[in-house]
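Student: coords below, sequence missing:
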């Protein structure tokens, strides 16, 4: 058995017949709304995003919720760990950032995406390593199965499992065998191990793709292996243009409107700007 290959996660071709990475909104439209909230996801869709990226954790009573952190402290101002709380105990929390939004469940987002007219929007799940691996994969399987998909598109054609470590591969095959898988990471050396696993795509920290060895990785992944490559998290215009020129399949950004504007204005014949890879960029991995 192997994971499915997909076309819905590949680069898009616009009305000018130009090739562009898909716009993948990082935790929703994060520049304008509290991250990982339904308001942020709806806003990203309204702006024109092609996909949503979000993070999953589960509560003590096994409800999958959407949060980057395993605690409610940073976004909700509450000291509790999600895993130590029941859904009933935390369902009424509100974000510190205005407008004060509730904590959504994965089921809430899936129900929203199942609405008519949103069938082309797909979802990238960042499955955090702090979760118990078997439990989170089992719960993802049961949660996705519990929500009826859109009339013409199964969830298998709209949801991508983002995994950091190879130990998640057999669990994905066990609980979600028909769903595509992408490796999320910041080590090109580790990522190359996934070349042996058919159809796994790559979601890499942008500075690693820009750094020495990055272009060779993109070439090997896309041309030799026929894999899709995405970059995270890309918020500056010059870096967005770099991703377009490298023909990446997707750009994960906090600012979907900006990225779509950059795509609309992009001129491939304009001289490519050179941007310095700041040393601190390597430490962006501390914010994952």
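Tutor: Cool, got the structure. What you are looking at is a predicted structure, and each value in this text was computed from that prediction instead of being measured.
Student: CA atoms for contacts and neighbours, from now on please.
Tutor: Noted.
Student: tell me which strands and helices the helix or strand where residue 74 lies is in contact with?
Tutor: Assigned by DSSP states H and E, residue 74 falls within helix 73-76. Applying 3 or more C-alpha pairs under 8 Å, 6 or more residues apart in numbering; DSSP states H and E, one finds that helix 73-76 contacts no other helix or strand.
Student: End to end on stretch 249-260, go ahead and measure it.
Tutor: This stretch, stretch 249-260, spans 14 Å end to end (C-alpha to C-alpha, to the nearest Å).
Student: Tally up the residues packed near residue 50, please.
Tutor: 23 (other C-alpha atoms under 10 Å).
Student: does it really touch residue 122, like I thought?
Tutor: Yes - with contact defined as C-alpha atoms under 8 Å, residue 50 counts as touching residue 122 (6.8 Å).
Student: circling back: chain center to the helix holding residue 74, what's the gap?
Tutor: Chain-centre distance of helix 73-76: 21 Å, with C-alpha atoms, centre = their mean, to the nearest Å.
Student: what comes into contact with that helix?
Tutor: Helix 73-76 has contacts (C-alpha atoms under 8 Å, 6 or more residues apart in numbering) with 34, 79-80, 93-97.
Student: mind running it again at 7 Å?
Tutor: The contact list for helix 73-76, computed with C-alpha atoms under 7 Å, 6 or more residues apart in numbering, reads 79, 93-96.
Student: Show me what counts as buried in it.
Tutor: 75-76 (16 or more other C-alpha atoms under 10 Å).
Student: okay, now residue 98: neighbour count?
Tutor: Neighbour count of residue 98, defined by other C-alpha under 10 Å: 10.
Student: Which residue, other than its chain neighbours, is closest to it?
Tutor: Closest residue in space to residue 98, ignoring its immediate chain neighbours: residue 34 at 7.1 Å, by C-alpha to C-alpha, 6 or more residues apart in numbering.
Student: distance of the one you found from residue 53?
Tutor: For residue 34, the distance to residue 53 equals 14 Å [C-alpha to C-alpha].
Student: swap in residue 158?
Tutor: Per C-alpha to C-alpha, residue 158 is found 12 Å from residue 53.
Student: hold the first one in mind and look at this next one:
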């Protein structure tokens, strides 16, 4: 009888404490410093309105009023950091060659027409800008725009060069980086812990376990940004208002990607997502304007 009472009181105390800290995490954790807040994020610069990851796409997104540019990085044979999603150029350039096997001068231009990965049966036709840009080109052109960098390959030199470039351009407070693979995120954090990192996929799964067991409020988190793909099984488990509110209260921004229609925009914002990543920056901006969602400062 005494043992049962002890177990019951212990479990009750745990549940109540967990619920309290879930609601008020500042009782245990210091809120992370937020150098910027992004509600409107342009995926690959807005792959539905301009050729993905081109300077034209980035300029258009910034002109529309995006809060953040999302892009991907690879390293050429002559160790230039370039902005490209694919390691192989077949899909975007029609050339079966890897970026890592070519110098920057040898890289071919983009095709005139590219499929939009996250929009079925949708293609984007580009203008004159079909060049694969250097990361430093983006930093030069948009010194005050937050940039979300996906380190696409496990390459120590690439990670080091991106870090050095971020420091050189004084962008540690305007950059977030990472990858879905945990070993890449760990290397990024080890290389430069001053640049905020994203949750990797294994860490997202761990986050799920912590949330549903009630342990999350007790556990420190080094990451400052959570990106949730939608739709997916993981998304259905993660799309919880209580989770979003808890992470936001701890200074962790929650982005949902890649959303391209108003119904999904609304669902994400209604659940408390910090921001939405889209292939159509104009469409998202018009939705936000109609619904009185002013840019966060």
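Tutor: Okay, I see it. If you're wondering where the values come from, they're calculated on a predicted model, not measured in any experiment.
Student: TM between them?
Tutor: Once the chains are laid over each other, their TM-score by TM-score structural alignment, normalised by the length of the first structure reads 0.74; 240 aligned residues with a C-alpha RMSD of 2.7 Å.
Student: follow-up on the earlier one: what does the helix holding residue 74 of the first structure correspond to over in the second structure?
Tutor: Mapped onto the second structure using TM-score structural alignment, helix 73-76 of the first structure spans residues 90-93.
Student: residue in the first structure matching residue 131 of the second structure?
Tutor: Per TM-score structural alignment, residue 131 of the second structure is aligned with residue 102.
Student: ok now do its match, which residues does it touch?
Tutor: With contacts defined as C-alpha under 7 Å, 6+ apart, residue 102 of the first structure is in contact with 37, 92-95.
Student: And those, which of them are buried?
Tutor: Looking at those with 16+ other C-alpha under 10 Å, the buried ones turn out to be 37, 93-95.
Student: quick one, strands of the second structure?
Tutor: 40-43, 68-75, 81-83, 113-115, 123-125, 147-151, 175-178, 225-229, 253-257, 275-278 (DSSP state E).
Student: Tell me which of those strands is the most buried.
Tutor: Of all these, strand 40-43 carries the top mean neighbour count, a mean of 30, counting by mean count of other C-alpha atoms under 10 Å.
Student: how close does it sit to the first structure?
Tutor: Compared with the first structure after fitting, strand 40-43 of the second structure has a mean deviation of 0.4 Å; criterion: mean C-alpha distance after the TM-score superposition for the first structure.
Student: and that strand, which stretch of the first structure?
Tutor: Going by TM-score structural alignment, strand 40-43 of the second structure sits over residues 23-26 in the first structure.
Student: again with stretch 59-77 of the second structure
Tutor: Going by TM-score structural alignment: stretch 59-77 of the second structure matches residues 42-60.
Student: Need the contact partners of that stretch.
Tutor: Residues contacting stretch 42-60 of the first structure (C-alpha under 7 Å, 6+ apart): 22-29, 36, 41, 64-68, 70, 82-87, 121-128, 131, 256-257.
Student: Straight-line length of that stretch, end to end?
Tutor: 28 Å.
Student: separation between residue 245 of the second structure and residue 13 of the second structure?
Tutor: Residue 245 of the second structure is 22 Å from residue 13 of the second structure, where distance means C-alpha to C-alpha.
Student: between the two, which one's more packed in?
Tutor: Ranked by neighbour count (other C-alpha under 10 Å), residue 245 of the second structure and residue 13 place residue 245 first, with 22 against 12.
Student: can you pull the contacts of the closest residue to the more buried one other than its chain neighbours?
Tutor: Nearest residue to residue 245 of the second structure in three dimensions, chain neighbours excluded: residue 272, at 6.7 Å (C-alpha to C-alpha, 6+ apart). By C-alpha under 7 Å, 6+ apart, residue 272 of the second structure lies in contact with 241, 244-245.
Student: so which of the residues you listed comes closest to residue 163 of the second structure?
Tutor: residue 244 (29.1 Å; C-alpha to C-alpha).
Student: Make sure the residue nearest to residue 98 of the first structure is actually in contact with residue 96.
Tutor: No - counting by C-alpha atoms under 7 Å, residue 34 of the first structure does not reach residue 96; the two are 8.3 Å apart.
Student: Neighbour count: those two, which is higher?
Tutor: residue 34 (25 against 15).
Student: For the more buried one, list the residues it contacts.
Tutor: 40, 95, 97.
Student: which helix is the longest one in the second structure?
Tutor: helix 2-23 (DSSP state H).
Student: Can you report how many residues lie near residue 138 of the first structure?
Tutor: 16.
Student: Which stretches in the stretch 51-200 of the second structure count as helices?
Tutor: 55-64, 90-93, 135-141, 156-168, 182-191 (DSSP state H, counting those that start in this stretch).
Student: on average, how far is the third one from the matching bit in the first structure?
Tutor: Going back to what we said before, that points to helix 135-141 of the second structure. Compared with the first structure after the fit, helix 135-141 of the second structure shows a mean deviation of 0.7 Å (mean C-alpha distance after the TM-score superposition for the first structure).
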